[in-house]
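Peer 1: Give me a 3D structure for the following:
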Amino acid sequence: MRIRHLRYFLVVAEELSFSRAAARVHIEPSPLSRAIKELETELGVCLFQRTRGRIQLTWAGEVFREEAHRMLTFMEGARSRVHAAARGFHGRLRIGLADSLAQPRLTRLLACCREEEPLTEVRVIEMTVKEMVNALRHDQIDAGFTVHTELSNGFVKEVVWTDRPVIAIPKNHPLLSLDQIPLQEVARHSLILCHPELCSGGYDVIRRWFSEYTLPLPSTTQYVSGHEPMMMLVAAGYGIGLGLESQITLYNHPEVIIRPVTNDVPSAATFITILDQPPSEELGRFIARAQQVGNAITV
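Peer 2: Alright, predicted model coming up:
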């Protein structure tokens, strides 16, 4: 089984068209079709159902798509590790980053890792919570950061730091008459939030806040891909933004004012998540450093 055949298969599975897939991989449709046939012959199964010029994945094809992703990820990881060894690294950590958690504390943590353990390569991969869970199960990452409060069995979560909720408010908005914003007041206005799928952890936290006060999310809520477009829409007057202080304050805008939520709304914890098994020595030290960074901020 050749690596390029796996890549060809994944492109065809995505496009469901040999002509479009061939254009993407820069070969003619006929040799691409032959490569897929060779792959099916080697596996002894039919990966695609071909009817009247249309193709669809069979159930075997659906299963093989997941396995092909795993094999390519493994090969890319092996290549990366070999290259890291050639550059002098003696260890590695693969860290998943969900919920758009690019914040100063992570910067400080990664800087500590470079200073205290320079021979360990740390790779950071952005992903959704769902992708993080699958990556942990398939040994594609060693740990992941998320604010999601619920994960399935088989995982261990460690709190590394906490964050206060804040509101992003456009200039001249009536809420600016308040020093701290009650959640009941927030519920009266149009909200701009990060998307529930792209940032499911952050959405989970906000949903829980509203649920504790038996408040519905406003029907006029808009969802965006991240905090930068959130601030753009807030500045334009489309609504108010709600999120975590460390995230929203990264995207200062001259037309947006940041105000804290009242203290009765709880802080949100950021978790580092690993499989429920003893961590490696390198990962154990990484978790300890993360908690030290969190303690240094909160004390």
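
Peer 1: contacts, neighbours, all on C-alpha from now
Peer 2: Will do.

Peer 1: Tell me which stretches of the stretch 51-200 of the chain form helices.
Peer 2: Taking DSSP state H, counting those that start in this stretch to define them, one finds helices in the stretch 51-200 of the chain at 59-86, 104-116, 129-137, 183-186, 200-212.

Peer 1: The ones you listed into TSV, with extra columns for mean neighbour count?
Peer 2: Shown next, in TSV, are those (neighbours: other Cα atoms under 10 Å):
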stretch	mean neighbour count
helix 59-86	14
helix 104-116	15
helix 129-137	18
helix 183-186	15
helix 200-212	18
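
Peer 1: closest one to Met230 among these?
Peer 2: Nearest of those to Met230, taken as Cα to Cα: helix 200-212 at 13.5 Å.

Peer 1: Could you tell me the angle between that closest one and helix 129-137?
Peer 2: 120 degrees (axes from the mean of the first three to the mean of the last three Cα atoms, to 10 degrees).

Peer 1: gap between helix 200-212 and the chain center?
Peer 2: With Cα atoms, centre = their mean, to the nearest Å as the basis, helix 200-212 stands 17 Å off its chain's centre.

Peer 1: Stretch 6-15 now?
Peer 2: 23 Å.

Peer 1: three-state assignment of Leu217?
Peer 2: Secondary structure, DSSP: H, G, I helix; E, B strand; the rest coil: Leu217 is coil.

Peer 1: thought it was touching Trp209?
Peer 2: No: applying Cα atoms under 8 Å, one finds Leu217 not in contact with Trp209, separated by 10.1 Å.

Peer 1: quick one, which of the helices of the stretch 51-200 of the chain is nearest to Pro266?
Peer 2: Closest among the helices of the stretch 51-200 of the chain, using Cα to Cα: helix 200-212, at 7.8 Å.

Peer 1: Touching the next helix or strand after that closest one from outside, list them.
Peer 2: The helix or strand immediately downstream of helix 200-212 is strand 222-224, counting by DSSP states H and E. Applying Cα atoms under 8 Å, 6 or more residues apart in numbering, the contact partners of strand 222-224 are Ser190, Leu191, Ile192, Leu193, Cys194, His195, Pro196, Met230.

Peer 1: Buried residues of strand 222-224, list them for me.
Peer 2: Gln222, Tyr223, Val224 (16 or more other Cα atoms under 10 Å).

Peer 1: same deal with stretch 151-160?
Peer 2: Lys157, Glu158, Val159, Val160.

Peer 1: could I get the helices of the stretch 51-200 of the chain as a markdown table with distance to Ser30?
Peer 2: Formatted as a markdown table, those follow (distance: least, Cα to Cα, whole Å):
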| stretch | distance to Ser30 |
| --- | --- |
| helix 59-86 | 20 |
| helix 104-116 | 48 |
| helix 129-137 | 34 |
| helix 183-186 | 59 |
| helix 200-212 | 42 |
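
Peer 1: Please provide the structure for the following sequence as well, for comparison with the first:
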Amino acid sequence: MELRHLRYFSVLAEELHFGRAARRLAISQPPLSVAIRQLEDSVGARLFERNSKEVRLTPAGQALRVSARRVLQQAEEAALEARDVASGSAGRLRIGFVGAMLYRGLPPALRAFQARHPAVRITLSELNSGVQIAELLHDRLDLGFVHTSRMPPELQHRLLLSEPFVACLPAGHALARKRVLAPADLKAQPFVLFSREASPDYHERILSICVEAGFLPEVRHEVRHWLAVVSLVSQGMGVALVPQAMRHSALRGAVFRPLDRDVAQSEAYGVWRAGPSNVLVERLLEGVALSHAAG
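Peer 2: So this is what the prediction gives:
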């Protein structure tokens, strides 16, 4: 049984006249008759009673008419949905993100994207970089925002932004009186550090800044989120090196000071599964980059 057969059947069931049905279908009568016979053979029942004067639906034809209309409508809706997804006007996006993206243009980019694509369903999950990569590989995410460029070959990635690290200090700290700090100024200070387990890349970059300044930090606390780093600093639990974007976290009690030299950068990447391009992924990546640039 083919959709073509059901379409021919539905038109004939409405017209109850082979000539008029053929004209509506833009075919001649012989192909229509052949299609109806093929459908009856497939169903195993006569669908029409016909003589020289009239064409009538049999009880089997009347039953099929209802089902055929439903199947054809579902097929049309499925085709429309596929076209909408292909054009980017509908669909879904399962997005993973590291917490720092909340201060790097992700929320305004999502608002703008949702305004342009109201039929797209978005779900968000805050996950560290390693977990996002695993979720992408298992097709449980469509797009991730991560700290690392170390990717398996099944994934593609794009650098979205690169920004300096800055010093984060308790507001009452003696070093907070300085407008600019040298990394070596933080020597012998208790550090709040981003966990190696949560992001080996960030952990190593921060350590490298300290090592290049001639010291190893005295690590008092390791946490898994940048907001937790800033929160502990704001409460006098230590100092930290954090991405510049964390200045927008607006936590009372924490101040941020630029460093006096170029150091390792804090980077954010968009990552997705390799394969056919997803127009929704492309549009959101562009929006995040533009939103960050505007900020």
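
Peer 1: TM between them?
Peer 2: The TM-score (TM-score structural alignment, normalised by the length of the second structure) is 0.62; 208 aligned residues with a Cα RMSD of 2.6 Å.

Peer 1: before we move on, back to that, now, the buried residues of stretch 151-160 of the first structure that are in strands?
Peer 2: Lys157, Glu158, Val159, Val160 (DSSP state E).

Peer 1: Of those, just say which sits nearest to Ala78 of the first structure.
Peer 2: When these are compared against Ala78 of the first structure (criterion: Cα to Cα), the nearest one is Lys157, at 27.3 Å.

Peer 1: Contacts only, for the closest residue to Ala187 of the first structure other than its chain neighbours.
Peer 2: Nearest residue to Ala187 of the first structure, sequence neighbours excluded (Cα to Cα, 6 or more residues apart in numbering): Pro218, at 6.0 Å. Taking Cα under 8 Å, 6+ apart, we find Pro218 of the first structure in contact with Ala187, Arg188, His189, Ser190, Leu191.

Peer 1: biggest separation within the contacts of strand 222-224 of the first structure, which pair?
Peer 2: Ser190 and Pro196 (16.5 Å).

Peer 1: Show me the strands in the second structure, by range?
Peer 2: Using DSSP E, strands in the second structure cover 48-50, 55-57, 91-97, 120-126, 143-146, 155-170, 190-194, 218-223, 240-243, 254-257, 265-273.

Peer 1: Next, the angle from the fourth one to strand 91-97.
Peer 2: So the one you mean is strand 120-126 of the second structure. Using the same axes, to 10 degrees: strand 120-126 of the second structure against strand 91-97 is 20 degrees.

Peer 1: name the helices or strands packed onto strand 120-126 of the second structure?
Peer 2: Where contact means 3 or more Cα pairs under 8 Å, 6 or more residues apart in numbering; DSSP states H and E, strand 120-126 of the second structure is packed against strand 91-97.

Peer 1: follow-up on the earlier one: mind giving me a markdown table with the strands of the second structure and columns for distance to Ala79 of the second structure?
Peer 2: What follows is these, written out as a markdown table (distance: least, Cα to Cα, whole Å):
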| stretch | distance to Ala79 of the second structure |
| --- | --- |
| strand 48-50 | 30 |
| strand 55-57 | 29 |
| strand 91-97 | 13 |
| strand 120-126 | 17 |
| strand 143-146 | 25 |
| strand 155-170 | 29 |
| strand 190-194 | 48 |
| strand 218-223 | 48 |
| strand 240-243 | 46 |
| strand 254-257 | 54 |
| strand 265-273 | 25 |
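
Peer 1: Please identify the most buried of the ones you listed.
Peer 2: Stretch with highest mean neighbour count among these: strand 143-146 (a mean of 29; mean count of other Cα atoms under 10 Å).

Peer 1: Could you tell me where that strand falls in the first structure?
Peer 2: Aligned by TM-score structural alignment, strand 143-146 of the second structure corresponds to residues 143-146 of the first structure.

Peer 1: what's in contact with that stretch?
Peer 2: Contacts to stretch 143-146 of the first structure, defined as Cα under 8 Å, 6+ apart, come from residues 94-99, 101, 129, 132, 136, 201, 270-275, 283.

Peer 1: go again using 10 Å as the cut-off
Peer 2: 93-101, 106, 124-129, 132-133, 135-136, 156-160, 199-202, 269-275, 279, 283, 286-287 (Cα atoms under 10 Å, 6 or more residues apart in numbering).

Peer 1: can you pull the contacts of Tyr238 of the first structure?
Peer 2: Pro170, Ser190, Leu191, Ile192, Thr220, Thr221, Gln222, Met230, Met231, Met232.

Peer 1: typo on my end, it should be Glu212 of the second structure
Peer 2: Pro183, Ala184, Val263.

Peer 1: wait, which of the residues you listed is closest to Ala115 of the second structure?
Peer 2: Val263 (38.1 Å).

Peer 1: Just give me the match in the first structure for the closest one.
Peer 2: Checking TM-score structural alignment: Val263 of the second structure goes with Val265.

Peer 1: Likewise for Asn278 of the second structure?
Peer 2: Match for Asn278 of the second structure (TM-score structural alignment): Ser280.

Peer 1: Tell me, how many residues neighbour its match?
Peer 2: 11 (other Cα atoms under 10 Å).

Peer 1: And Val98 of the second structure, by the same measure?
Peer 2: 22.

Peer 1: same question, Gln244 of the second structure
Peer 2: For Gln244 of the second structure, using other Cα under 10 Å, the count is 22.

Peer 1: now it: how far from Arg23 of the second structure?
Peer 2: Gln244 of the second structure is 70 Å from Arg23 of the second structure, where distance means Cα to Cα, to the nearest Å.

Peer 1: go on, Ile206 of the second structure?
Peer 2: For Ile206 of the second structure, the distance to Arg23 of the second structure - Cα to Cα - is 75 Å.

Peer 1: circling back: tell me which of the strands of the second structure lies nearest to Phe113 of the second structure.
Peer 2: Using Cα to Cα, the strands of the second structure put strand 120-126 closest to Phe113 of the second structure, at 9.1 Å.
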